[in-house]
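Q: the sequence isn't on hand, but the structure is:
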């Protein structure tokens, strides 16, 4: 029988180091031995060369045999049952040979069942006290509120459990550079706390293995690898066995050389994962060879799981602390914004604007003027930055901690703006808002020069060599600020969005004031219809046209650069503008017809009310409103006008709701006579349908019950209840067109009831 090894002897060099096949080394560490069984037949197809050292049987007498040929039949039978239903790394099977017990961990690799045998290091099982370990961890968890403090005590606890000379907890950054954030060590050892290690120390394929196999043991860095052997077969390569999940898997020669250069004799590494990503490592170092018993390893792994369970919780808690601060600042800033029309000009120096993002500088650029707060660059440097950002990011937000990543001239402003959060105010203009952070020059302490050394061996082949020096190596980082936290980024975006709405509302208000003046000038001709005609033709149609054009430009030109959320918002904006423009056109058409014959249709008012509720579904859902309605009649009406009538009445009931109270709207029907209608001019006994819309909102003073239907009459000026003041005037005009009436009854705090009266002879 021809036997050969499957050792991977590919040379690791500069060209292939990042893809070194460390999962298929073809060899193992010598403190145990390995058998590879065919998963179907349980025939031994692979074995390590050191079987004779452990069980006294040479590889040629092992390969091709069954387990019952190596161990007694009772052990083989019990293993068959174990492999069928009980394979569990936490509970290894125990084989005994020559009175020596072996913990045997089992896993499947492709078509091969891998059995790894390790003799008990001290001859006993040594089960850990899991209750005491869990109790200690809970005590530490309650003791500390910050993650780093918890890590320090976990490192100490891990060292007690394992007995290693040094235990370190690494945390990786976005580029997988590692930093020692906690350490427990022998008193005579130098501390590694705070030192950083470059991402090249743990290549990408090694990180993947740390994710798949969360515990890794090297018992002696100076071990001699033991080859895996197999029988040669015709037309079958048997080139490799994937040992990714193996306990005994041999280690990359580069990594072993790295550890020897550090003076380390043995290691234990436990992975810390978050969302399937390697967050960090618990790295245990011993300065002489050390074999850790299986159950002690599991105890250490449990400690790693404990810590992993707390990482997200503690990071969220720390983020929450920051979030509370910025939310308070955001609330203060928004309160000022909503209460002051001239916020930009009068309140741009408010401290809360800096605290919204914990920034050192704040800038608004609006209509060619800079409004500056805190530490900011000179205008000659700031204006080019704003111009560049408005061109590159016209419709999206941006944040960075490294200004040179997005702005080539960044060194000129890095002192005050090494990091920033930017939002455009008006697309297509340089108008924008910036939160700035000063440069934080930082000296990073690397554990040795972070660049891999390149050496040429005796054959003249260039290869990678791990660092031989771990003396501290300092690197100064410039043009960088502290990182922006999620809460700060979100708060800045919220304020920027509110500022955009504020500016738009200021524009609308200025237009509204202009319209008031125009209304006075045109009152003699036709106080209401002429004014609506003028607004529709000039003041309102043009802004709506611009909104549609700008929205279309954003969707057509920038659609690949904007998020789905922004795209959806712009689509809604365009749809709303189109709908409003259609309504204005309808009103304009109606006003122009004057005394022309009206086109009435027989319409079920229940259908109209259903359509109205569909149209207002978002605000109904947002306010958790409840609308109760009785069955309404079928009338001959002008459909679009009656639809608008109910839209105005129901939306007002929802708009003027009491804070923290769910709106309840009751729509009721009854039959009355003209004598029961205020200001009725018809015969006293003429029958009418009275449809009332009653709400539980804020109400209003009864003295406004008549004035509220005049054009541009608003009882609540300001931003809390936005509107133009023509909605109820339109309702009154619609009822006049239907030979009907409308009135209102209310008291402050008791809600309001609006009643519309349709003459009965219009019923179908």
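A: Nice, thanks for sending it over. Nothing here was measured: the structure is a model prediction, and the numbers come from that model.
Q: going forward, measure contacts between C-alpha atoms and count neighbours the same way
A: OK.
Q: do you know how far the closest residue to residue 76 other than its chain neighbours is from residue 567?
A: Using CA to CA, 6 or more residues apart in numbering and skipping the chain neighbours, the partner closest in space to residue 76 is residue 68 (5.3 Å). According to CA to CA, to the nearest Å, residue 68 and residue 567 sit 68 Å apart.
Q: same question, residue 320
A: From residue 320 over to residue 567 the distance is 29 Å, taken as CA to CA.
Q: of the two, which one has the most company?
A: When residue 320 and residue 567 are compared on other CA atoms under 10 Å, the one with more neighbours turns out to be residue 567, at 18 against 15.
Q: tell me the secondary structure at the residue nearest to residue 137 when sequence neighbours are not counted.
A: Using CA to CA, 6+ apart and skipping the chain neighbours, the partner closest in space to residue 137 is residue 306 (7.4 Å). When the structure is split into helix, strand and coil by DSSP: H, G, I helix; E, B strand; the rest coil, residue 306 lands in helix.
Q: one more structure, for comparison:
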């Protein structure tokens, strides 16, 4: 008993529809190599063309009309990289009229003869209608109006009973947004078709060959004879290419007798389709089909222009909002509160229904959102300056599991971290979209015995089925995300400017403290020393001296803080720390902040050392962050900790190219030239390793780089005590 493959959508998606081995029988096909030797022909070629084909027969020896030989020669002369575009002409053979189409693909010259019953003068009249239709299309101002007019005009010049205008979504499902039909036919306007109705390989053909006709859905394929070479004959650009039996079932289930599809391709993507159906067989002449194809190209160009105009308008509005926000942030002492002043315009720019602003742990909201829920949303965001500054969530399932049950009615999040140093976030929220989609039949396909055995076949009927979509928000489109990214950039610049201003003021204050207090403190110390020799006054003098010492210590701490901010020496507070627990907590946070981050560890059960725990977290965070930014994407980061007797060895390894030898001596230097402007260096000035080295050295240890192909290794050695 022969085993059958599992029934999945791959049965449809893997079907080799570009090499069917047959053509539709309303025409004949001849295929040659580039030298003109006959390689393959359709089974009906002798009958339709009056030929007696034989393998390797020269093209010049075939009794074809002279003009066919001329066009074939021109096509062969224009071949580049095995391909040449199609050329067409009208020919008569044995009392039959044909549209002859010649093209080259994959180093095969393909000549097709498509039967035509429509007189030439009728074809010319339809072509004139198409020219007038194109002029009307160019005057449309909206995409909906453009598609509706297109369906009406294509139906007028082709004679189909129904023409539908599809518009595809990001998930490749498609809505019928325009329709022109015979009055007695059921309307399909407004229905959605699942992405699986057009498998990936069919989408590819829709893009590279933008028009396809099935003149008679009930046709019997004409098989190809001969031998096309080592590989089957690729009919991707053929006008007579036979189509998938599954698609034939699909059309028959709709009661369709003939079908034509015209692709609308925008920026290399299948943006939409003009889908034409006739309830009986219908042969549309090649010239008329090409007129419809030209109309689709005009539509694609107009769609691109309309969308660009709409994007430009949104970008302009967003720019005005950014300018106002920037001015407010620069002149306001509380940036978070300043952002709320622009909440309505920010909601419009980001296309959100509520805002949450947080900074320094303070949370403020705009819109119908509970403050407690807003706080939980903020807590769910990544921590630390190494995380993403723009976080997008579309569905409830994108949020951490512990908050999902409390989210209703919210589902979508676009969060902008405008100031990492102060945990400043701007959160835009979208509600859950509970809406009904009018699916054209159930999106699932049922398993039945189709023409190729047990497999997924098209739906048996197109009864309308309503699917409630829950737990998802409307996704942000590219224009909206661009507006968010630009707003984030402006807010970052405002935050940096504010920090520079604050640091300058702090430095001036510290200078004043150092200058103005040092003298009085020195005098107090001198007086205390004199009084200390006075017997009865010794108690008071001791208090004065203790107070002045305490004041000096406070000033030193303030100055130390300033030196730390300037990347100078760092004070350490040592205590006994279990480095295993410290690393596990840190790496768990890193995994939560970066879902795609793979970290593998080799840690002992426990390892105690006398260190400053907070500073060691800073060292490891920097090394892991560097490994994530500079390592090969998808490869794990390895963190190893081992006991070396009176020392501790910590290694962070990642797969990456070797650091150039000329850069190694400057690896721990601040403000490295190689780091400035480096797109892979998020810090921008290379201070991370410099500070890490300072911390390690002040612990009495050392940090070293080496390369063990294919891994970059940073090793930290610390004394246990």
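A: Sure, I can see it. All of these numbers come straight from a predicted model, not from anything done at the bench.
Q: to which residue of structure 2 is the residue nearest to residue 137 of structure 1 aligned?
A: Aligned counterpart of residue 306 of structure 1 in structure 2: residue 298 (TM-score structural alignment).
Q: the residue nearest to residue 76 of structure 1 looks like it's in a helix, true?
A: Yes - per three-state DSSP, residue 68 of structure 1 lies within a helix segment.
Q: skip the chain neighbours and tell me the closest residue to residue 754 of structure 1.
A: residue 744 (4.5 Å).
Q: my guess is that neighbour contacts residue 756. True?
A: No - under the criterion of CA atoms under 8 Å, residue 744 of structure 1 is not in contact with residue 756, lying 9.1 Å apart.
Q: middle-most residue in structure 2, spatially?
A: In structure 2, the residue lying closest to the centroid (CA atoms, centre = their mean) is residue 478, at 9.3 Å.
Q: what secondary structure does residue 690 of structure 2 sit in?
A: State at residue 690 of structure 2, reduced to three classes by three-state DSSP: helix.
Q: tally of neighbours for it?
A: A count of neighbours around residue 690 of structure 2, defined by other CA under 10 Å, yields 18.
Q: same check on residue 346 of structure 1?
A: Neighbour count for residue 346 of structure 1, taken as other CA under 10 Å: 11.
Q: so how far is residue 372 of structure 1 from it?
A: Noted for residue 346 of structure 1: a distance of 12 Å to residue 372 of structure 1, by CA to CA.
Q: could you do residue 424 of structure 1 as well?
A: Relative to residue 372 of structure 1, residue 424 of structure 1 is positioned 16 Å away (CA to CA).
Q: quick one: which of these two has more around it?
A: Each of residue 424 of structure 1 and residue 372 had its neighbours counted (other CA under 10 Å), and the higher figure belongs to residue 424 (27 against 17).
Q: and that one, what's its match in structure 2?
A: Aligning on TM-score structural alignment places residue 424 of structure 1 opposite residue 417 in structure 2.
Q: would you say that match is within a strand?
A: Yes - applying three-state DSSP, one finds residue 417 of structure 2 inside a strand.
Q: close enough to count as contact, it and residue 386?
A: No - with contacts counted by CA under 8 Å, residue 417 of structure 2 stays clear of residue 386, the gap being 11.3 Å.
Q: out of residue 744 and residue 756 of structure 1, which sits in the busier spot?
A: residue 756 (23 against 20).
Q: start and end of stretch 184-201 of structure 1, how far apart?
A: Start to finish, the residues bounding stretch 184-201 of structure 1 are 22 Å apart (CA to CA).
Q: got the buried residues for that stretch?
A: For stretch 184-201 of structure 1, the neighbour count (16 or more other CA atoms under 10 Å) marks 184-185, 192, 194-201 as buried.
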